[in-house]
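Novice: pasting the sequence and the predicted coordinates here, then a few questions.
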Amino acid sequence: MSLKEVGGSEFPDVDIVRSQSQKLQEELEMLGLKIKHHEDNLKFLKTEMDKMDESILQMQVDLGKHHSSARAQENNNLSPIDTERQTIENILKREETAAGLIYRIKLRYGQQASASPLTNDVLGVVATLGKVNDDNLSQLFSEYLGLEIMLAIVCKTYQGITALEKYDKEGMIEKRSGVNGLFLSIAKQPPGRYLVFCIENLRPYTGEFVADDPQKRLALLKPRLPNGETPPGFIGFAVNMIYLDHLHLSCVTASGHGLRETLFYNLFSRLQVYKTRLDMQHAIPYINEGAISLDGGIMKSNGLFYLGGRKNTEVKFPVSSGISRLPADVVEIEKQLKLMTWKKERLIEDRKREETLLNDVKKLFINQKEEYKKYLRETALNLKQVLERRS
């Protein structure tokens, strides 16, 4: 407390007291305005999320009606082998793998599995996240990638990685948590090494996409001979021959990237597809990142050739049912649904951030208010002591 002497008596410096008191009041008012600002933001975010929930629900109803109708129509013309079911069954047979365990959980608990910390960030296994047009391509792509990658688990974020495996303070794997803990709970040995892709950590393709293509295929530059023509037998790029569910085409990552430009671009890159081994061999000078041929030829980008007879790969991509193009309005609904879901996730993050900021400002407000009260008490006490001495 600043004091000054007037006529031998000590009085509080009124100007300083008034100035300090006003300063503390203004700081309190400013913090109060910040609290109201964050509270208003939270109300706005809640309103927007409620609107999105209504829109998402309506879109899901509309899509449900379409798919129910499509299934009813398709059931009259099913192929003998349900390849998607077969792929999952072949994964389940591999009980010793993390992929087999993940799909056992998904089948046993259904929608409840999405609420489990262990699986709620898991998109699936590589083999289940794309389809191809025929069994030959399925065999080729699966053999090219190899069983270990086909069985790799795919997570959206790093949070999914940390849920699958935890470590103690010494950096050792905690055997009774994550995937290891689940294996032990069913009296089985943990799977050892297994692969997991984290989509948000994959470097995405940054080029253009094929214009007006519902599948969002990548606009990759085709190999060109000196005369400007493509090499004989060149069919296309493997990454563009993967058929994706429309819900996986965009907004899988926080930055809006889909599986084609993240996961499958990292797996296949610019892998070229040719009709025959002979076509592939003639095109070697124009192949930078590997090639395969429909008659079984496989060449890696580092000059590694696969020779010998072809393997019968069990875990392979499902074959597309042939309905690769949904009606335009359905495609648009699914696109909007994914976009809306992605925006809702961003709103949830914004809400968490606003709640944190609001809590921080409230703490500051309480501390500032206590400081103001303390200042007033000390000022009043000093004034009382001065008056008592004068009397």
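Specialist: Here it is on my side, so go on. Numbering: from 1, shown residues only.

Novice: hey, let's count contacts and neighbours off CA atoms from now on
Specialist: Noted.

Novice: hey, where'd the helices end up in the stretch 101-250 of the chain?
Specialist: In the stretch 101-250 of the chain, the helices defined using DSSP state H, counting those that start in this stretch lie at 135-145, 147-150, 158-164, 178-185.

Novice: reformat those helices as a markdown table; add distance to K46.
Specialist: Listed next are those as a markdown table, based on distance: least, CA to CA, whole Å:
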| stretch | distance to K46 |
| --- | --- |
| helix 135-145 | 45 |
| helix 147-150 | 41 |
| helix 158-164 | 25 |
| helix 178-185 | 34 |
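
Novice: the structure to be compared is supplied as follows:
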Amino acid sequence: MENSAAAVICSLLPNQMPQKSIMNDIINLVALLGTVQSPELSRILAEYLGEDKMLSVVCRTFDAASALERYTQSGEVDSTLALHAEAATLGKVICRRFLVLPYNGRCQGHDPQRKLTLPYPTLPNGSMPAGFLGYAVNMIELDDHHLQTRTSTGHGLRETVLFSLFRKLQVYETREHMMAARACIEDGAVSLDGGIVRERGLISLGYGNPSICFPLESPVLATPETRKMIAKIGELRDKLTGLEDDIRNVIELHDKHLKKFRRRQRRYGKIMDDSGPMIENQLLNINPV
């Protein structure tokens, strides 16, 4: 990726930069924020985002993002300032556009991984679709040194940067599972065997082999304790699905009775409005004792 903003940032980030350098406001590239569990997941998420978004520069604030590039009075890019000047010190030039994601955050104390509590997708019959593996935004494990990055209101990179990229993108085992779940796909879906459904039902056909992918997690030894924990998570997930079904049924029943109550309330109000003048006339016709 010679002569690109990504190449410049990858060269500069590991180095100790001066206090006032613009590099101090850069968090990293999207592709280097975290890891995923499998090469299949890495490839399909990279293909879904596209190379431009994978190489997007994540900055701490909007002002920092704007400061990465300066312009002449005629509106052309000034190659002697900002990130272009940093590139020149490395003997590089940035010769194409690049995307920047403002984060509006600051570093706070260490905090563990926080997955978003998104509801499981449900088909019209109320069941969870077969083959659903999770939401892409929760399937990227942020690197330890990015876990401390928080906004002033406590939000991390997952709630901000990753959610802005993936929204509620669903991940399925196969194309067949994904296509069978079309009725409950909101912001798109991908499958580990290469299927992609984008927003508004747009289907990406063919095959892609992205060169920029997310790094893979280090393999975890499957100990008996780990297997028990995974099984327990599965049991709790099934229990949660049942509770969500119960809550949904209660909400539907509540809405039904609330509509009935409001109809009767309107009917009662109409009766009172119609009978009001009649009652008033009757009171006026009563002779005093």
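Specialist: Cool, got the structure. Note that the structure is a prediction, hence the values are computed from the model and not measured.

Novice: just give the TM-score of the two.
Specialist: Comparison of the two superposed chains (TM-score structural alignment, normalised by the length of the second structure) gives a TM-score of 0.68, and 216 aligned residues with a CA RMSD of 2.3 Å.

Novice: rewinding a little: and the helices of the stretch 101-250 of the first structure: which comes nearest L221 of the first structure?
Specialist: L221 of the first structure lies closest, by CA to CA, to one member of the helices of the stretch 101-250 of the first structure: helix 135-145, at 20.8 Å.

Novice: which part of the second structure lines up with that closest one?
Specialist: Using TM-score structural alignment, helix 135-145 of the first structure corresponds to residues 39-49 of the second structure.

Novice: the matching stretch: how far from the chain's middle?
Specialist: Chain-centre distance of stretch 39-49 of the second structure: 15 Å, with CA atoms, centre = their mean, to the nearest Å.

Novice: on that earlier part again, which of the helices of the stretch 101-250 of the first structure sits closest to H38 of the first structure?
Specialist: Between these, helix 158-164 lies closest to H38 of the first structure; by CA to CA that is 27.7 Å.

Novice: map A291 of the first structure across to the second structure for me.
Specialist: Per TM-score structural alignment, A291 of the first structure is aligned with A189.

Novice: picking that back up, buried sites along the match of helix 135-145 of the first structure?
Specialist: By neighbour count on 16 or more other CA atoms under 10 Å, the buried set for stretch 39-49 of the second structure is 41-48.

Novice: also stretch 272-289 of the first structure?
Specialist: Judged by neighbour count using 16+ other CA under 10 Å, the buried positions of stretch 272-289 of the first structure are 272-277, 279-280, 283, 286-287.

Novice: so the match of A291 of the first structure sits right up against L169, yeah?
Specialist: Yes - contact criterion CA atoms under 8 Å: A189 of the second structure and L169 qualify, at 5.1 Å.

Novice: quick one, which of these two is more surrounded?
Specialist: Between A189 of the second structure and L169, A189 has the larger neighbour count (other CA atoms under 10 Å), namely 29 against 23.

Novice: burial count for the counterpart of L123 of the first structure in the second structure?
Specialist: Using TM-score structural alignment, the equivalent of L123 of the first structure in the second structure is I27. By the criterion of other CA under 10 Å, I27 of the second structure has 20 neighbours.

Novice: residues touching I27 of the second structure, list them.
Specialist: Neighbouring residues of I27 of the second structure by CA atoms under 8 Å, 6 or more residues apart in numbering: 57-60, 146.

Novice: show me what the biggest helix by length in the first structure is packed up against.
Specialist: Longest helix in the first structure, counting residues (DSSP state H): helix 328-390. Packing partners of helix 328-390 of the first structure (3 or more CA pairs under 8 Å, 6 or more residues apart in numbering; DSSP states H and E): strand 9-12, helix 14-74.

Novice: okay if I get these as JSON lines plus distance to E354 of the first structure?
Specialist: Shown next, in JSON lines, are these (distance: least, CA to CA, whole Å):
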{"stretch": "strand 9-12", "distance to E354 of the first structure": "42"}
{"stretch": "helix 14-74", "distance to E354 of the first structure": "6"}
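
Novice: could these go into a markdown table alongside mean neighbour count and distance to L195 of the first structure?
Specialist: Compiled in a markdown table, these are given as follows (neighbours: other CA atoms under 10 Å; distance: least, CA to CA, whole Å):
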| stretch | mean neighbour count | distance to L195 of the first structure |
| --- | --- | --- |
| strand 9-12 | 15 | 73 |
| helix 14-74 | 14 | 33 |
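
Novice: please, where are all the strands along the stretch 201-350 of the first structure?
Specialist: 234-237, 272-274, 291-293, 298-299, 305-306 (DSSP state E, counting those that start in this stretch).

Novice: coming back round to it: how far away is the match of L123 of the first structure from K53 of the second structure?
Specialist: 15 Å (CA to CA, to the nearest Å).

Novice: then T151 of the second structure?
Specialist: Remark: distance between T151 of the second structure and K53 of the second structure (CA to CA) = 22 Å.

Novice: over to L12 of the second structure?
Specialist: For L12 of the second structure, the distance to K53 of the second structure equals 20 Å [CA to CA].

Novice: and the two? Which one has more around it.
Specialist: Shown here are L12 of the second structure and K53; by other CA under 10 Å, K53 has more neighbours (19 against 15).
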